[in-house]
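Participant: I'll drop the sequence and a predicted model, then ask my questions.
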Amino acid sequence: MQIISIVVPCYNEQESIPLFFKRVDQIMTDFDRHREQYQWEYWFVNDGSTDDSLKQIQILHAQHPDKVHYVNFSRNFGKEAALLAGLKSAKGDDVAVMDVDLQDPPELLPTMIETLAETDYDVIGTQRSDRQGEPWLRSKLSSAFYHVINHISQVQIVPGARDYRLMRRSVVDAVIAMPEYNRFSKGIFSWVGFKTKYLTFRHQDRVAGHTHWSLKQLLSYSLEGIMDYSEVPLSIASWLGGTAFVAAIIGMIWIVIRALLFGNPTAGWPSLVAIILMLGGLQLLCLGILGKYIGRIYLETKHRPQYLIKDKR
């Protein structure tokens, strides 16, 4: 009997949790009705929810104690931490990662399971073929992110790729073995390699509730991904500094030549102030980029755990 684990991070999803379980469990039951070769388990990770998400998960656990399990964090640590905790807890031969809002269509699960079983692929991933219904600005920024990171990073991330994927145990073990505190799952999944096949699907609306990702959070998450898998921002800072230095040398030479040819007229204050502000801003930009990398090093060297578990069943 092959065990399939389904890892589901949850944060304030009290309405989605019972709907998710009902739909996914029905699909899995129908899929295995005539095969009887699979056994599946659910690992819900409550990421410090402030609503009744934990209560909904506990109800499912009480109804299906051998099938539904959960990890309850002491506070909100973020989706990356929840994903890692779920992968570490999962006992399956194959492990699936899904969002509880049903924007990851569970109807793909049977195809993913069969493809993984019948081929030599190690991972069956998914990607959205469109962004219909998503705000225009968010869609454009997302496309720009994939364009930028795939040009400046050695790790290539498939545009529109979701965390929704089915992985063999060897892949899960490789992902868990990566010890960094600052985690960017899309980059980690790509970095570990393994043979991957992507299935496409059209955009799905949330089954209930609303997204917990603000535009500011998405921008911050994107910048973290870029810094985790590229040193190009540091190179840009170096090039900016070098360019400013060369420009200053050229300016000094021009000032000397002008003084020799035309005397030394008094220069205007606006141009002087503009130059000072420009160079000061350039220095602060470079220091800011360097500071972000140093800050990430600082977090890594503290060796704090990615999460703390309050309860696990």
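Facilitator: That came through fine.
Participant: can we go C-alpha only for contacts and neighbour counts from here?
Facilitator: OK.
Participant: going along the chain, name the strands of this protein.
Facilitator: Ranges of strands within the chain are 2-10, 38-46, 68-73, 94-97, 123-128, 161-168, 196-201, 309-312, based on DSSP state E.
Participant: let me have these in TSV, adding mean neighbour count as columns.
Facilitator: Below are these laid out as TSV (neighbours: other CA atoms under 10 Å):
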stretch	mean neighbour count
strand 2-10	23
strand 38-46	23
strand 68-73	22
strand 94-97	24
strand 123-128	22
strand 161-168	22
strand 196-201	16
strand 309-312	13
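Participant: looking at those strands, which is closest to G280?
Facilitator: strand 161-168 (39.7 Å; CA to CA).
Participant: which other helices and strands contact the closest one?
Facilitator: Applying 3 or more CA pairs under 8 Å, 6 or more residues apart in numbering; DSSP states H and E, one finds that strand 161-168 contacts strand 94-97, helix 109-118, strand 123-128, helix 185-191.
Participant: got another one to weigh against that:
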Amino acid sequence: MDTITVVVPCYNEEDVLKNFYAEITKVASEMQKVKFEIIFIDDGSKDKTLDIIKDYLKLDSRVKYISFSRNFGKEAAIYAGLKAAIGKYVVIIDADLQHPPRLIKDMYYGITQEGYDSVAAYRINRKGENKIRSFFSKIFFKLASKITRLDFRQGEEDYRMMNRKFLEAVLSIKEKNRFAKGIFQWVGFNVKWIGHENVNRVAGESKWSLFKLFTYSIDGIIGFSGIPLIIVSVIGGVLCLIGIVLGILLVIKSLISDANISTSLILIVVSILMGGVQLFIFGILGQYLGKSYLETKQRPLYIVKEEKILDNKEIEIDGEVKVQI
């Protein structure tokens, strides 16, 4: 019997866990020929999220959890869940029900019957979402695809199922500054996409502000492309060329004309222009240097405060059952 591991990153989700658990167990009951393992990753929640998960653990042997010592972020939670998963197939899903659990059946069919290595979900529209947020999201996916040369899809989510081959490829990437969407695209393999209508949260509030989404997007693009450095170099070269040409023109004008050109005005304009260019360049370079610095520190991606998972993992790879301890 196949086993599906469901990885559920959670941060202050006490308001939605009851609804999510009801939905995921409903799907599990409908897929009678498949065993389920549900791993909740408590990402340092400050509400009763962990207490609720522990209550489910007492009632349901399929439930397991990992609790971080503080909030390390969704990327760390995803990595921890994937690393702990024992299922032949693994699915990442949010607890807020914006990822419809019913799609798990279609994902499983896509991998087992149609031969895909991964089946991923995307939103076909953004009904009910903030228009400003929706606009910047569309811009991000377009820019990310062009700059990173990866095939990002509009409305792409972290919600996807993968087989062990795909999973091991994802786990083989050890970088600390992770961007799951980029990693999923980078490893390749055969991927099927399933579209669904936008679904609003059933309760609670989103933990992603526009600022957090912006910084997350910048990190993602920088983490998978050196093109921003090339763009900066081109801009710097063009501005230097413009400055040289303008300087020559001003000298020629001063020689053939009696008009006086204010030296102080020229200095102010040049100073502002060059100062802005330098700040922009150093800002981009700082992003790269900062990431390199963090990588060299070799800090762990997360720290587990407590956990309840299986110590011995039975994993089926290419028809052979292997035990990992």
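Facilitator: Ah, there it is. No experiment lies behind these values; they were computed from the predicted model shown.
Participant: sorry, back to before: closest one to R258 of structure 1 among the helices and strands packed on strand 161-168 of structure 1?
Facilitator: It is, among these and with distance given as CA to CA, helix 185-191, at 53.6 Å.
Participant: could you check how far the counterpart of G286 of structure 2 in structure 1 is from S214 of structure 1?
Facilitator: Per TM-score structural alignment, the equivalent position to G286 of structure 2 in structure 1 is G291. Applying CA to CA, to the nearest Å, the value for G291 of structure 1 to S214 of structure 1 is 24 Å.
Participant: cool, and D101 of structure 1?
Facilitator: Noted for D101 of structure 1: a distance of 16 Å to S214 of structure 1, by CA to CA.
Participant: neighbour-wise, which of these two wins?
Facilitator: Just comparing D101 of structure 1 and S214: by other CA atoms under 10 Å the higher neighbour count belongs to D101, 23 against 10.
Participant: about what we covered before: now the helices and strands packed on strand 161-168 of structure 1 in JSON lines, with distance to Y298 of structure 1?
Facilitator: Formatted as JSON lines, those follow (distance: least, CA to CA, whole Å):
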{"stretch": "strand 94-97", "distance to Y298 of structure 1": "30"}
{"stretch": "helix 109-118", "distance to Y298 of structure 1": "40"}
{"stretch": "strand 123-128", "distance to Y298 of structure 1": "33"}
{"stretch": "helix 185-191", "distance to Y298 of structure 1": "20"}
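Participant: let me see the ranges of the helices in the stretch 101-250 of structure 1.
Facilitator: For the stretch 101-250 of structure 1, applying DSSP state H, counting those that start in this stretch gives helices covering 109-118, 136-152, 169-177, 185-191, 215-228, 232-262.
Participant: in structure 2, what residues pair with the fourth one?
Facilitator: Using TM-score structural alignment, helix 185-191 of structure 1 corresponds to residues 180-186 of structure 2.
Participant: aligned counterpart of R165 of structure 1 in structure 2, please.
Facilitator: So, by TM-score structural alignment, R165 of structure 1 is matched to R160.
Participant: correct me, but E295 of structure 2 touches K176?
Facilitator: Yes. With contact defined as CA atoms under 8 Å, E295 of structure 2 counts as touching K176 (6.4 Å).
Participant: tell me which of these two has more neighbours.
Facilitator: K176 (18 against 14).
Participant: how far away is the more buried one from V323 of structure 2?
Facilitator: K176 of structure 2 is 27 Å from V323 of structure 2, by CA to CA.
Participant: with K192 of structure 2 instead?
Facilitator: Separation of K192 of structure 2 from V323 of structure 2 (CA to CA) stands at 30 Å.
Participant: do the same with E306 of structure 2
Facilitator: E306 of structure 2 is 23 Å from V323 of structure 2, by CA to CA.
Participant: again, but for F72 of structure 2
Facilitator: For F72 of structure 2 relative to V323 of structure 2 (CA to CA), the value is 29 Å.
Participant: between the two, who's got more neighbours?
Facilitator: Just comparing F72 of structure 2 and V323: by other CA under 10 Å the higher neighbour count belongs to F72, 16 against 11.
Participant: one step back: could you dump the helices of the stretch 101-250 of structure 1 to TSV with distance to L279 of structure 1 and mean neighbour count?
Facilitator: Formatted as TSV, the helices of the stretch 101-250 of structure 1 follow (distance: least, CA to CA, whole Å; neighbours: other CA atoms under 10 Å):
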stretch	distance to L279 of structure 1	mean neighbour count
helix 109-118	54	16
helix 136-152	26	15
helix 169-177	43	16
helix 185-191	35	17
helix 215-228	24	16
helix 232-262	7	13
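Participant: reformat those as TSV; add distance to F20 of structure 1.
Facilitator: Shown next, in TSV, are the helices of the stretch 101-250 of structure 1 (distance: least, CA to CA, whole Å):
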stretch	distance to F20 of structure 1
helix 109-118	13
helix 136-152	26
helix 169-177	23
helix 185-191	22
helix 215-228	24
helix 232-262	40
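Participant: list the contacts of the match of G286 of structure 2.
Facilitator: Listed by CA atoms under 8 Å, 6 or more residues apart in numbering, the contact set of G291 of structure 1 is empty.
Participant: over to V63 of structure 2?
Facilitator: V63 of structure 2 neighbours (CA under 8 Å, 6+ apart): E37, I38, I39, F40, Y56, L57.
Participant: out of these, the closest to I281 of structure 2 would be?
Facilitator: Using CA to CA, F40 comes nearest to I281 of structure 2 of those, at 41.4 Å.
Participant: what residue of structure 1 matches up with that closest one?
Facilitator: So, by TM-score structural alignment, F40 of structure 2 is matched to F44.
Participant: separation between the corresponding residue of structure 1 for I86 of structure 2 and W40 of structure 1?
Facilitator: Superposed on structure 1 with TM-score structural alignment, I86 of structure 2 falls opposite K91. To W40 of structure 1, K91 of structure 1 is 10 Å away according to CA to CA.
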